[in-house]
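Novice: Sequence first, predicted coordinates after that:
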Amino acid sequence: MPEVERSPAKAKHTTGIKPLPDKGSSVATARTQTKPLQSKIVTKPVKPGPVNKRIKLSWTWPTKGKVVQTFSKSDQNRKGIRIQGHMGQPVRAAEAGKVVYAGGGLVGYGNLVIIKHDQEFLSAYGYNRKLLVKEGDKLAKGDIVAHMGSPNRGGQPMLHFEVRKQGKPINPLPLLPRK
């Protein structure tokens, strides 16, 4: 029978071992064994889980009353808004979050509550007569955090309300629903 030549693309390797050079050859090479590449692609279904999703915040007014001072980018004394009310009036969380500060240690704010809502937003509630939360408390939107006080003794009761985005004060009025 005549011998049939096969093209290298169609030839089958059965042993996977390279032949040794002739004994008379001056070049010695090491014997190597090669295996055909096997690639297995295993896919697993993706389970929905805690992905760092950005949820849309839906702000609400922290208290009832007339806005007596608005935000100003250029005036350092107007980093938020001031809402006039009456002494002891409830002050509520404008959005759900975690209390990261509750105390009277920041000059110019009186008794202050700061709530962290997500990685970007904080809200601050100043001039309170009495704080009802402590650091670490988790709050739902609308939870009462304090009772309104005044910026100075005998002054008109009001709430100082700030929203900060990535640490910088922003105008809270566009975030709040229309009255």
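Specialist: Structure's in. What do you need?

Novice: When you work out contacts or count neighbours from here on, use the C-alpha atoms and nothing else.
Specialist: Fine.

Novice: what's next to stretch 136-154, contact-wise?
Specialist: 60, 62, 85-100, 108-110, 113, 127-133, 156-159 (CA atoms under 8 Å, 6 or more residues apart in numbering).

Novice: Going by neighbour count, which of those residues are buried?
Specialist: With neighbours counted by 16 or more other CA atoms under 10 Å, these contain buried members at 60, 62, 85-86, 88-100, 109-110, 113, 127-131, 133, 157-159.

Novice: Take those and keep only those in strands.
Specialist: Here DSSP state E is the test, and the buried ones among the contacts of stretch 136-154 give 90-92, 97-100, 113, 127-131, 158-159 as lying in strands.

Novice: Now for Ser123: which residues touch it?
Specialist: When contacts are counted by CA under 8 Å, 6+ apart, Ser123 touches Ala94, Ile114, Ile115, Lys116, His117, Phe161, Glu162, Val163, Arg164.

Novice: The last one contacts His117, doesn't it?
Specialist: Right, the one you point to is Arg164. No: checked against CA atoms under 8 Å, the pair Arg164 and His117 is beyond contact range at 10.2 Å.

Novice: Stretch 66-74: end-to-end distance?
Specialist: End-to-end distance of stretch 66-74: 23 Å, with CA to CA, to the nearest Å as the criterion.

Novice: next, the one to line up against it:
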Amino acid sequence: MPVKFLALEFILLLMTGCFSSQQEVIIVEKSINLQNISQQKLTNNSSNTKKRKEKTTKKINKKTNRWSIPVKGNISKTFSTKNKHLGLTFDTKIGQNVRAIRDGEVVYVGNKMKSHGKMIIIRHPFGFYSSYTQNKDLIVENGDTVTKGQIIAITNKIPFYFEMKKFKQPINPIKYLK
């Protein structure tokens, strides 16, 4: 009998807790159709917004991440490993502006290699290097930080020569320049 009495007291205690004014009742809507409709709208709206943002970002990055041509002029000799011409030769006139193809740091300025004349080498992100040779005047110095399109030198009467490397390996600049 005492067990039945304890069980009855326990049930009454639980029931009084349900009817007390301190308890809150929360109603959860579990209608499958309404829930799915609102979730689909939210998902579609957020995914469309994300896609639009990604497309816009990609377009901007494509425009800003391109490498630019270092100097105006026709290319008279192209990259060729067979002919050991590891860069591009531009037909230029004396006094043309030479511009940095991309942001970077100047790691060499000088004329120690007589065959290249006055020369500039810029280190770019991700192991890229660009070298600008046969210049009349050099505007930048070792250690300078340059931005894409910044004037770094002035061309000489000798055709301008340009090379690119990925780490120490020569690469064809045409693949990167716009």
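Specialist: Structure received. None of these values were measured; they are calculated from a predicted model.

Novice: Kindly provide the TM-score of these chains.
Specialist: Here the TM-score for the pair of chains, by TM-score structural alignment, normalised by the length of structure 2, is 0.62; 116 aligned residues with a CA RMSD of 1.6 Å.

Novice: Skipping adjacent residues, who's closest to the aligned residue in structure 1 for Gly127 of structure 2 in space?
Specialist: Using TM-score structural alignment, the partner of Gly127 of structure 2 in structure 1 is Glu120. In space, and not counting its chain neighbours, Glu120 of structure 1 is closest to Gln166: 4.8 Å by CA to CA, 6 or more residues apart in numbering.

Novice: What number of residues are in the vicinity of that neighbour?
Specialist: Neighbour count of Gln166 of structure 1, defined by other CA atoms under 10 Å: 12.

Novice: Could you do Lys73 of structure 1 as well?
Specialist: Close neighbours of Lys73 of structure 1, defined as other CA under 10 Å, add up to 12.

Novice: Counterpart of it over in structure 2?
Specialist: Correspondence of Lys73 of structure 1 to structure 2, assessed by TM-score structural alignment: Thr81.

Novice: Likewise for Val99 of structure 1?
Specialist: So Val99 of structure 1 corresponds to Val106, using TM-score structural alignment.

Novice: State the distance from its match to Pro173 of structure 2.
Specialist: Taken as CA to CA, the span from Val106 of structure 2 to Pro173 of structure 2 is 18 Å.

Novice: Same question for Phe167 of structure 2.
Specialist: Taking CA to CA, one finds Phe167 of structure 2 at 14 Å from Pro173 of structure 2.

Novice: Please apply the same query to Asn33 of structure 2.
Specialist: Applying CA to CA to Asn33 of structure 2 and Pro173 of structure 2 gives a distance of 58 Å.

Novice: go on, Ile94 of structure 2?
Specialist: 23 Å.

Novice: Next: Ile75 of structure 2.
Specialist: Counting by CA to CA, the separation of Ile75 of structure 2 from Pro173 of structure 2 is 12 Å.

Novice: Now do the shared contacts for the two.
Specialist: Leu88.

Novice: Please say which of these two ends up with more neighbours.
Specialist: Between Ile75 of structure 2 and Pro173, counted using other CA under 10 Å, Pro173 has the larger neighbour count: 20 against 14.

Novice: Now do the contacts for that one.
Specialist: Contacts of Pro173 of structure 2 by CA under 8 Å, 6+ apart are Phe79, Gly87, Leu88, Glu163, Met164.

Novice: No further queries at this time; thank you.
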